[in-house]
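Engineer: Let me see the structure of the following:
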Amino acid sequence: MLCLLGSWALEVRASEGGETKPHNSLPNKKQPLDPYTTADQSNCKTSNNPDIWEEMTVLRDMVMVQKMELLNMESRLRVTEIQADEQKLDLSLTKTSLEDAKVAFYAALTNSAGVGPYNTATVLKFSKVFTNVGNSYSPRTGYFTAPVKGVYYFRFTICGHTSDGSMGVQLFHNGKSIVFNLQSKYTSAFQYLSNAVILELNVGDELHLVLPEQNAIYDNVNNHSTFSGFLLFNM
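Structural biologist: Just a heads-up that it's a prediction; the model follows:
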């Protein structure tokens, strides 16, 4: 009995003293956070992400564009290099062609004996071609055409074997008279006149011989009248 009374007194004293349990005074750790603060923080995080991705997308596009431009430049550079190599090859071939140019011809006039006289000046066509290295002389036209720029040597010999007036010949360079030789002829004996020139010619320059009007010359199978020339050196 005494023990029961002692226990009851202790409980009464404790309740009168206002003792509280410790767990009632602690805050509730499961209490939710301020919704406004949480929303603001969430918005800050999500609002920055699109800007970063947009900038990264722009940078990526710029890199791709620059890469394509670089590829195009490399392609154009390769084309330019190929063209440069082709031009070098062309120049090399041209130089080699010029260095190796060989030009020489020798031709006689005709087998038909007398030529002339005519009322007008007539181009002499030396039709019997014996040498024509480089094919620069044309027996069809009587013209020599320079294939390369250089210094050339030309020589002609004209025979007269009629009593039909004078014999003569005229050398033209690009339509301009360079040499004009005449010789009187009053007998049927063989007579000759000969001359030579050294000329600096450009590519495409032309030379030909002309029989002046009222002049007559002669040739047969023995090749009395001839025209020849050759390249001395390139320039």
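Engineer: For the rest of this, base every contact and every neighbour count on C-alpha atoms.
Structural biologist: Will do.
Engineer: centroid residue for this structure?
Structural biologist: The chain has Q87 as the residue nearest its centroid, 4.5 Å off, counting by CA atoms, centre = their mean.
Engineer: Would it be right to say that it lies in a helix?
Structural biologist: Yes - Q87 forms part of a helix when assessed by DSSP: H, G, I helix; E, B strand; the rest coil.
Engineer: now it: how far from T38?
Structural biologist: Here the criterion is CA to CA, to the nearest Å. By it, Q87 lies 74 Å from T38.
Engineer: Then I158?
Structural biologist: Applying CA to CA to I158 and T38 gives a distance of 121 Å.
Engineer: Which one's more surrounded, those two?
Structural biologist: Using other CA atoms under 10 Å as the criterion, I158 and T38 rank with I158 on top: 24 against 10.
Engineer: To check against the first, give me the structure of this:
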Amino acid sequence: MAWYIIILCLFLNGIIATRNDINLENLLKRMENYEKKIVKLEMEVQKMSVIEKEAAELRKIVQGNSRPQRFLLDEGPGVAFSAYKSASFDAPSFGVKHTLIYDLVECNVGNGYENFTGIFRASAPGTYAFTWTVCASGDVNSEIGVELVIDSKVHGSIYVDSETHGEEHCSTGFVIHTIKTGDVVYTRSQGAGHEGTIRSDQYTRTTFSGWLLFY
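Structural biologist: Okay, here's the model as predicted:
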């Protein structure tokens, strides 16, 4: 009987040892898997750290280069002008590529507009707005085309035509453009074919205006 008990004990110890070996092997495998996951997480953390640093550098660059552009200037010299023709004139006598001279000045901040030449000279660089209006008399069939010239290039064009007697027609152009100091801006007639009378009096005006929006 004693030997039977001894054999049974040895058998049970073998089973327990085998189970312990199996459990230990499983634990080792799980530890290896966890270690691999930890290594991957550490690599991801390093990548995120690099991305955060790059993002911070980009934010500094953007914040350093970006400057809000305001339509109402709070620094630097202001520039604005507005002028109109003091009297009506015959369109055929106006000629081809002839500069319109707006001789009466209502506003000339910065003294950039010359009322004896009809030319505006930019005293400061920046983005400007320009508008011009031409009116055709309805007494006769009147028509004319007028274009805006900036630094020797045409950047806008309008055409006005009073087709029937008694109709007063006006046309307005509007251009926004960035120019340099010293650039000249003016309006001039287009090609041939001008007819009738271009009107500018107490009832309607042929005008030219411009102002600096921002630097």
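Engineer: Can you give me the TM-score here?
Structural biologist: Put the two chains on top of each other and the TM-score (TM-score structural alignment, normalised by the length of structure 2) is 0.58; 136 aligned residues with a CA RMSD of 1.9 Å.
Engineer: nearest spatial neighbour of S166 of structure 1, skipping sequence neighbours?
Structural biologist: S184 (4.3 Å; CA to CA, 6 or more residues apart in numbering).
Engineer: so how many other residues sit close to that neighbour?
Structural biologist: Other residues within reach of S184 of structure 1, judged by other CA under 10 Å, total 14.
Engineer: Which position in structure 2 pairs with it?
Structural biologist: For S184 of structure 1, the aligned residue in structure 2 is D161 (criterion: TM-score structural alignment).
Engineer: so that match, which of the three states?
Structural biologist: D161 of structure 2 carries the three-state label strand when classified by three-state DSSP.
Engineer: how much space between it and V149 of structure 2?
Structural biologist: If you measure D161 of structure 2 against V149 of structure 2 using CA to CA, the figure is 21 Å.
Engineer: Same question for H155 of structure 2.
Structural biologist: 6 Å.
Engineer: Looking at the two, which is more packed in?
Structural biologist: V149 (18 against 15).
Engineer: tell me the SS of that one?
Structural biologist: strand.
Engineer: and it, what is it in contact with?
Structural biologist: With contact set as CA atoms under 8 Å, 6 or more residues apart in numbering, V149 of structure 2 has these partners: 155-156, 185-188.
Engineer: That one matches what in structure 1?
Structural biologist: Superposed on structure 1 with TM-score structural alignment, V149 of structure 2 falls opposite F172.
Engineer: ditto for E32 of structure 2
Structural biologist: Aligned partner of E32 of structure 2 by TM-score structural alignment: none.
Engineer: burial count for E32 of structure 2?
Structural biologist: 12.
Engineer: same question, N20 of structure 2
Structural biologist: Using other CA under 10 Å, N20 of structure 2 has 12 neighbouring residues.
Engineer: swap in A136 of structure 2?
Structural biologist: When neighbours are counted by other CA under 10 Å, A136 of structure 2 comes out with 32.
Engineer: Which residue is the nearest non-sequential neighbour of it?
Structural biologist: I198 (4.7 Å).
Engineer: That neighbour and S88 touch, don't they?
Structural biologist: Yes - I198 of structure 2 lies in contact with S88 (CA atoms under 8 Å); the separation is 5.6 Å.
Engineer: distance of the match of V149 of structure 2 from S75 of structure 1?
Structural biologist: Counting by CA to CA, the gap from F172 of structure 1 to S75 of structure 1 is 54 Å.
Engineer: cool, and S228 of structure 1?
Structural biologist: Distance from S228 of structure 1 to S75 of structure 1, by CA to CA: 54 Å.
Engineer: Check L211 of structure 1 too.
Structural biologist: Noted for L211 of structure 1: a distance of 63 Å to S75 of structure 1, by CA to CA.
Engineer: do the same with H208 of structure 1
Structural biologist: Distance from H208 of structure 1 to S75 of structure 1, by CA to CA: 53 Å.
Engineer: which of these two has more neighbours?
Structural biologist: Legend: neighbour count by other CA under 10 Å for H208 of structure 1 and S75, higher for H208 (23 against 12).
Engineer: wait, what's in contact with the aligned partner of the more buried one in structure 2?
Structural biologist: For H208 of structure 1, the aligned residue in structure 2 is Y186 (criterion: TM-score structural alignment). Y186 of structure 2 makes contacts with 99-100, 118-120, 148-150, as judged by CA under 8 Å, 6+ apart.
Engineer: which SS class is the alignment partner in structure 2 of K102 of structure 1?
Structural biologist: When structure 2 is aligned by TM-score structural alignment, the residue opposite K102 of structure 1 is G78. When classified by three-state DSSP, G78 of structure 2 comes out as coil.
Engineer: T57 of structure 1 too?
Structural biologist: helix.
Engineer: That one: neighbouring residues, count only.
Structural biologist: 12.
Engineer: just F156 of structure 1 next, same as before
Structural biologist: Neighbours of F156 of structure 1 under the rule other CA under 10 Å: 20.
Engineer: If you drop the residues flanking it in sequence, what lies closest to the residue mapped onto it from structure 2?
Structural biologist: In structure 2, the residue matched to F156 of structure 1 (TM-score structural alignment) is W132. Nearest residue to W132 of structure 2 in three dimensions, chain neighbours excluded: F208, at 4.4 Å (CA to CA, 6+ apart).
Engineer: Stretch 133-141 of structure 1 aligns to what range in structure 2?
Structural biologist: With TM-score structural alignment as the criterion, stretch 133-141 of structure 1 aligns to 109-117.
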